[in-house]
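**Student:** quick one: sequence plus predicted model below, questions after.
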Amino acid sequence: MFAAYVTITIVGSVFTAIAAGTYLIGHDYPKAQLDMKRLPHSWMPRLGTLLAAGSLGLQAGFAVPVLGNLAAAGLVLYFIGALIAHLRVGSRQLVGWAIFFATSVAALVVNLGHHGPW
C-alpha cells in the first residue's frame, strides 16, 4: 500500500503542477479551454493557483497527512467543477478531464487508505 500511496501521490502532484504552470504562464491551451467553456481569461491565475495549491498540498501530505487528504479532496472538487463547466457548454471532450479526475480520485483513495481520514 505504501508504494501505491507514494507513486499515485507523486503522479497526481506532478500532473496538477504541470496544469498549474500552464495556467499561470498564460499558455494558449488553457486560454482555448476557457474560451470553449465561455469563462473569462481573468480566471486563469485563480485556477492555476488552485491547481498549484492542490499539487503542493499533496506533497505536504507526506509530512502532514491531513493536508494531503484535504488537497486530494479539493482537487476532486475542482475537477467536478471542470466537468460541470464542460457539460454546461455541451463539450464532450472529456479525455483530459477524465485523466486528471481519475488521478485526483486515486490520490484521495490512497491517502485515505494509508493515513485514514485524520
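**Tutor:** Perfect, I can see it now.
**Student:** drop to CA atoms for contacts and neighbour counts, all remaining ones
**Tutor:** OK.
**Student:** what's near enough to touch the spatially closest residue to F62 that is not a sequence neighbour?
**Tutor:** What sits nearest to F62 in space, not counting adjacent residues and going by C-alpha to C-alpha, 6 or more residues apart in numbering, is G68, at 7.1 Å. With contacts defined as C-alpha atoms under 8 Å, 6 or more residues apart in numbering, G68 is in contact with 57-62, 111.
**Student:** take this one as well and set it beside the first:
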Amino acid sequence: MSVAYVIVTVLGAVMAGFSAGSVFAGAKYVVEPLAQYGVPRSWWVWLGIAKAAGAAGLLVGLLVPGIGRLAAVGLILYFAGAALTVVRAHHYAHVPFPLIYLAPAAASLVLGLAA
C-alpha cells in the first residue's frame, strides 16, 4: 500500500463525507442546486446516505481492499451521475463540482488496483 494511495483515499473519503454532511445539514449551497436540477427532495437523504457509505467504504478499504475498490466504483458512478444530472439541467458551469469529488475516488481506484 503506497503513501499516495492512502493520502488520495483519505482525501476522497473526507470529501465524500463532507458532501454527505452538507446534504444532511441542508446546506443552502447544496440543496438549492439540487432543487434547481430537478432532483426530488425525497431523494436527498438517500443521496447523502450513498455518499456517506462511499466515504466509509473508502476508509474500510484501507484494511479490506475489495471494499475500498467497490466503494470507489460506487462513488465514481454516483458523481458521474451527478455530472450528468447537472448537464441535463443545463447548468454547465456547475459540471466541474461533481467531477472534483469524482477525481479522488477514481485516483483511489487506480492506485488501489496498481498496488
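**Tutor:** In hand now; what should we look at? Since the structure is predicted, the reported quantities are computational estimates derived from the model, not experimental observations.
**Student:** and the TM-score between these chains?
**Tutor:** Here the TM-score for the pair of chains, by TM-score structural alignment, normalised by the length of the second structure, is 0.93; 114 aligned residues with a C-alpha RMSD of 1.2 Å.
**Student:** circling back to that earlier point, what about the contacts of G68 of the first structure, which are in helices?
**Tutor:** 57-60, 111 (DSSP state H).
**Student:** which residues sit in contact with F100 of the first structure?
**Tutor:** 12, 15-16, 79.
**Student:** highest neighbour count among these?
**Tutor:** G12 (27 neighbours; other C-alpha atoms under 10 Å).
**Student:** now which residue in the second structure aligns to that residue?
**Tutor:** Here G12 of the first structure is matched to G12 in the second structure, going by TM-score structural alignment.
**Student:** what residues of whichever strand or helix holds its match count as buried?
**Tutor:** Per DSSP states H and E: G12 of the second structure is located in helix 3-25. For helix 3-25 of the second structure, the neighbour count (16 or more other C-alpha atoms under 10 Å) marks 5-6, 8-24 as buried.
**Student:** hang on, the earlier thing: which one of the contacts of G68 of the first structure sits in the busiest neighbourhood?
**Tutor:** L58 (32 neighbours).
**Student:** for that one, which non-adjacent residue is closest in space?
**Tutor:** G68 (4.5 Å).
**Student:** contacts for stretch 7-14 of the second structure, please.
**Tutor:** Contact with stretch 7-14 of the second structure is made by 54-56, 58-59, 101, 104-105, 107-108, as judged by C-alpha under 8 Å, 6+ apart.
**Student:** average offset between that stretch and the first structure?
**Tutor:** Superposing on the first structure and averaging over aligned pairs (mean C-alpha distance after the TM-score superposition for the first structure), stretch 7-14 of the second structure comes out at 0.4 Å.
**Student:** figure out how far that stretch is from the centre of its chain.
**Tutor:** In this view, stretch 7-14 of the second structure has its centroid 11 Å away from the chain centroid, taken as C-alpha atoms, centre = their mean, to the nearest Å.
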